[in-house]
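Turn this into a model:
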Amino acid sequence: MAEASGADEQRDDWNDHWDRYAESASLNPAQTMRHELILDALRSGGARIPTARLLDVGSGQGDFLVRANQSGLANEYAGFELSASGIRIASAKVPGAKFVRVDLYNPPPEAEAFKGWATAAVCSDVIEHVDDPVAFLRALKGYLAPDARLVLTVPGGPRSAFDVHIGHRRHYTRELARDTLQSAGFDVESVNMAGFPFFNAYRLLVILRGKKLVKDVESGEMGKGGSGLAKLVMGAFDGLFPYNARDSRFGWQVVAVARPRNT
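The predicted structure is shown next:
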């Protein structure tokens, strides 16, 4: 994740996060659902595919860029990530991509080459972790080409104890996502609330098990991909998620498409 330094970095240990959760994140049906929604959003509205250069901001362990590369979504790929562990894992998964360790508020010299670089960008379930999402998105905008398409996903619905444990400051409504992007200097093309009904049911299980999930994390169980029962449940939801609504007032997965505002 490409994030702020200082208090935020102390609160969110992303090296530890990816060391603990790399396997379980890859098996998570919610991640698979988000990736499908992002791919659809990048292809929508007559977008030219392959795009020239795709940047994943908060690229984590590289799972989305694996999918994008398999889909032939772009000619070049890059990822910004705060965690050295995430970059190490991602570089092995997508050796043709360029991964840079970036704190967007204090970018390293290596990031300068990516100013105005991306013809398309993804920021998936990242800004709920930052204290100032508007400033974060303003910083991100500097790496986009003038007419680049940004696909932003953020969680909606209530936070669980587990969400709070992994650093979620807030969850988003359609209106809050739109307002945040507009305040950061983006023109918003669409904001969809995806996931009803099966993703909502999945999230309700997370909410109900919130404190137990935290204990599983502390015991190291999550890093192994969870128990056999957990894997069975995740597999069942993975089969149901393709039947979720792509947009509904009841959806709990926010998917926004925006472009840098011409000023």
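
alpha carbons only for contacts and neighbour counts from here, please
Will do.

Please enumerate the helices of this structure.
Using DSSP state H, the helices of the chain run over 7-11, 14-27, 29-43, 63-70, 84-93, 133-141, 161-165, 174-183, 198-208, 210-219, 228-240.

Could you tell me the angle between the strand ranked longest in the chain and helix 133-141?
Looking across the chain with DSSP state E, the single longest strand is strand 144-155. On the basis of axes from the mean of the first three to the mean of the last three CA atoms, to 10 degrees, strand 144-155 is oriented at 140 degrees to helix 133-141.

that older thread, of the helices of the chain, which is nearest residue 154?
For those, the distance to residue 154 is smallest for helix 174-183, at 8.0 Å, taking CA to CA.

So which elements touch the longest strand of the chain?
If you count contacts as 3 or more CA pairs under 8 Å, 6 or more residues apart in numbering; DSSP states H and E, strand 144-155 packs onto helix 29-43, strand 118-124, strand 253-260.

In CSV: the ones you listed, plus mean neighbour count and distance to residue 51.
Formatted as CSV, the helices and strands packed on strand 144-155 follow (neighbours: other CA atoms under 10 Å; distance: least, CA to CA, whole Å):
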stretch, mean neighbour count, distance to residue 51
helix 29-43, 19, 9
strand 118-124, 25, 6
strand 253-260, 25, 15
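
now the ones you listed as a markdown table including distance to residue 189?
Shown next, in a markdown table, are the helices and strands packed on strand 144-155 (distance: least, CA to CA, whole Å):
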| stretch | distance to residue 189 |
| --- | --- |
| helix 29-43 | 11 |
| strand 118-124 | 14 |
| strand 253-260 | 5 |
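
To residue 230, which of the ones you listed lies closest?
Going by CA to CA, the one of the helices and strands packed on strand 144-155 nearest residue 230 is helix 29-43, 11.5 Å.

For that closest one, which helices and strands make contact with it?
helix 63-70, strand 118-124, strand 144-155, helix 228-240, strand 253-260.

Mind putting the ones you listed into a markdown table with distance to residue 87?
Putting these into a markdown table (distance: least, CA to CA, whole Å) gives the following:
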| stretch | distance to residue 87 |
| --- | --- |
| helix 63-70 | 11 |
| strand 118-124 | 16 |
| strand 144-155 | 21 |
| helix 228-240 | 26 |
| strand 253-260 | 25 |
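
Here is a second sequence; please produce its structure as well for comparison:
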Amino acid sequence: MSSPFRSLGLALTLCCASLATSSLAYADQVRVFAAASLSDALDAAVERYQQQHPDVEVQTVYASSSTAARQIVGGAAADLFISADQQWMDWLGEQGETLGERGDLLANRLALIAPRDSTLEDFIPDAEHRLLPLLGDDERLAVGDPDHVPAGIYARQAFEHLGEWQELEPRLARADNVRGALALVEQGEVPLGVVYSTDAKASEGVRLIGLFPTDSHPPITYPIALVGDTPSAAAQALRAWLASADGLAVFEQYGFSAAVAE
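Model (predicted):
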């Protein structure tokens, strides 16, 4: 009959071995804060990267770029930040955060969408095709909040360019991020919404009505940067891979294009 102390010692040994195995499962960890519009594509890219680098654990946090930037300034641990516009990357640096290897990663387009069963004909939103007449008396147009969400900021710029901002502003259904605006259209809560073309492609519940002219708003680019004074080798390696041909190929499958270097 074994001693209870021997049994206890064996149990502790097995427990310690289990903990050691768990801690060694991932040699490195990289935390990525990214714009909500990247969720599907970045998840797929991370999955491919971890298949190639099984010793690295990549954790992703998605929110509007403004929320993600504020979370980082508020103390959230982040190794990489990918914003949906330059403004919030600039703001993060202005708050004293060290941004390393900053560069433009991806490009996107601004899209007008409707619920899947909408009978609205496709068109290009421009000065000859106004949006307000398409809304009923009590209907609204879904956008990311133009006060802070990049997709909403781009939408406001497009509306201003087309001369409709004053009329459309009180008719907006403002969402906390672009995926929130997409959901309002998917659920039929609104007849129209403005999101990125990649959001429209990712959803089976909406129809792409048309893309806004590229000259109606500034170029939609997604800057990427390492966060912190001493970025880890694992974070640097992931940042380099995301910008590589292999990484960009994943994003292109989801409708993004590589940012054009100026």
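
Could you get me the TM-score between them?
Remark: TM-score between the superposed chains equals 0.30 [TM-score structural alignment, normalised by the length of structure 2]; 129 aligned residues with a CA RMSD of 5.3 Å.

got TSV for the helices of structure 1, with distance to residue 192 of structure 1 too?
Formatted as TSV, the helices of structure 1 follow (distance: least, CA to CA, whole Å):
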stretch	distance to residue 192 of structure 1
helix 7-11	28
helix 14-27	23
helix 29-43	10
helix 63-70	20
helix 84-93	28
helix 133-141	19
helix 161-165	21
helix 174-183	7
helix 198-208	14
helix 210-219	26
helix 228-240	19
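
Figure out which of those is closest to residue 258 of structure 1.
With distances scored as CA to CA, the stretch of those nearest to residue 258 of structure 1 is helix 174-183 (7.6 Å).

what about residue 30 of structure 2, neighbour count?
Residues lying near residue 30 of structure 2 (other CA atoms under 10 Å) number 21.

Look at it and give its secondary structure.
strand (DSSP: H, G, I helix; E, B strand; the rest coil).

unless I'm mixing things up, it is touching residue 49, no?
No - at 11.7 Å, residue 30 of structure 2 does not count as touching residue 49 under the criterion of CA atoms under 8 Å.

Tell me where the stretch 101-250 of structure 2 has strands.
Using DSSP state E, counting those that start in this stretch, the strands of the stretch 101-250 of structure 2 run over 110-115, 141-144, 172-175, 192-196, 206-211, 220-227.

and the direction of the longest one versus that of strand 192-196, what angle?
An angle of 50 degrees separates the directions of strand 220-227 of structure 2 and strand 192-196 when computed by the same axes, to 10 degrees.

Which neighbouring elements make contact with strand 220-227 of structure 2?
Strand 220-227 of structure 2 packs on strand 80-82, helix 86-94, strand 99-108, helix 233-242, going by 3+ CA pairs under 8 Å, 6+ apart.

got JSON lines for the ones you listed, with distance to residue 248 of structure 2 and mean neighbour count too?
Shown next, in JSON lines, are these (distance: least, CA to CA, whole Å; neighbours: other CA atoms under 10 Å):
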{"stretch": "strand 80-82", "distance to residue 248 of structure 2": "14", "mean neighbour count": "27"}
{"stretch": "helix 86-94", "distance to residue 248 of structure 2": "19", "mean neighbour count": "17"}
{"stretch": "strand 99-108", "distance to residue 248 of structure 2": "8", "mean neighbour count": "19"}
{"stretch": "helix 233-242", "distance to residue 248 of structure 2": "6", "mean neighbour count": "17"}
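
between the ones you listed, which gets nearest to residue 160 of structure 2?
Judging those by CA to CA, what sits closest to residue 160 of structure 2 is helix 86-94, at 18.5 Å.

can you give me the angle the closest one makes with strand 99-108?
170 degrees.

Identify the residues contacting helix 86-94 of structure 2?
65-66, 69-70, 73, 83, 99, 221-223 (CA atoms under 8 Å, 6 or more residues apart in numbering).

Buried ones among the residues you listed?
Buried members of the contacts of helix 86-94 of structure 2, counted by 16 or more other CA atoms under 10 Å: 65-66, 69-70, 73, 83, 99, 221-223.

which pair in the residues you listed spans the largest distance?
The largest distance within these, taken as CA to CA, falls between 73 and 221 and amounts to 21.9 Å.

rewinding a little: which stretch among the helices and strands packed on helix 29-43 of structure 1 comes nearest residue 53 of structure 1?
Once these are compared by CA to CA, strand 118-124 is nearest, at 5.1 Å.

For the closest one, name the packing helices and strands.
Using 3+ CA pairs under 8 Å, 6+ apart as the test, strand 118-124 of structure 1 ends up in contact with helix 29-43, strand 51-57, strand 144-155.

between the ones you listed, which one is nearest to residue 255 of structure 1?
Of these, nearest to residue 255 of structure 1 by CA to CA is strand 144-155, at 4.6 Å.

re earlier: ok, and for the longest strand of structure 1, which residues are buried?
Quick answer for strand 144-155 of structure 1 (16+ other CA under 10 Å): 144-146, 148-155.

quick one: that strand to helix 174-183, angle?
Going by the same axes, to 10 degrees, strand 144-155 of structure 1 makes 160 degrees with helix 174-183.

Between helix 29-43 and strand 144-155 of structure 1, find me the angle.
Taking the same axes, to 10 degrees, one finds that strand 144-155 of structure 1 is oriented at 150 degrees with respect to helix 29-43.

on that earlier part again, for residue 84 of structure 1, find the nearest of the helices and strands packed on helix 29-43 of structure 1.
helix 63-70 (15.4 Å).

Can you list the buried residues in that closest one?
Buried, per 16+ other CA under 10 Å, within helix 63-70 of structure 1: 63-69.

immediately after whichever helix or strand residue 62 of structure 2 is part of, which helix or strand?
Using DSSP states H and E, residue 62 of structure 2 maps to strand 56-63. For strand 56-63 of structure 2, the succeeding helix or strand toward the C-terminus, using DSSP H and E, is helix 65-73.

Who are the packing partners of that next one?
strand 28-35, helix 86-94.

Include distance to residue 195 of structure 2 when you put those into JSON lines, please.
As requested, the helices and strands packed on helix 65-73 of structure 2 are exported to JSON lines (distance: least, CA to CA, whole Å):
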{"stretch": "strand 28-35", "distance to residue 195 of structure 2": "13"}
{"stretch": "helix 86-94", "distance to residue 195 of structure 2": "18"}
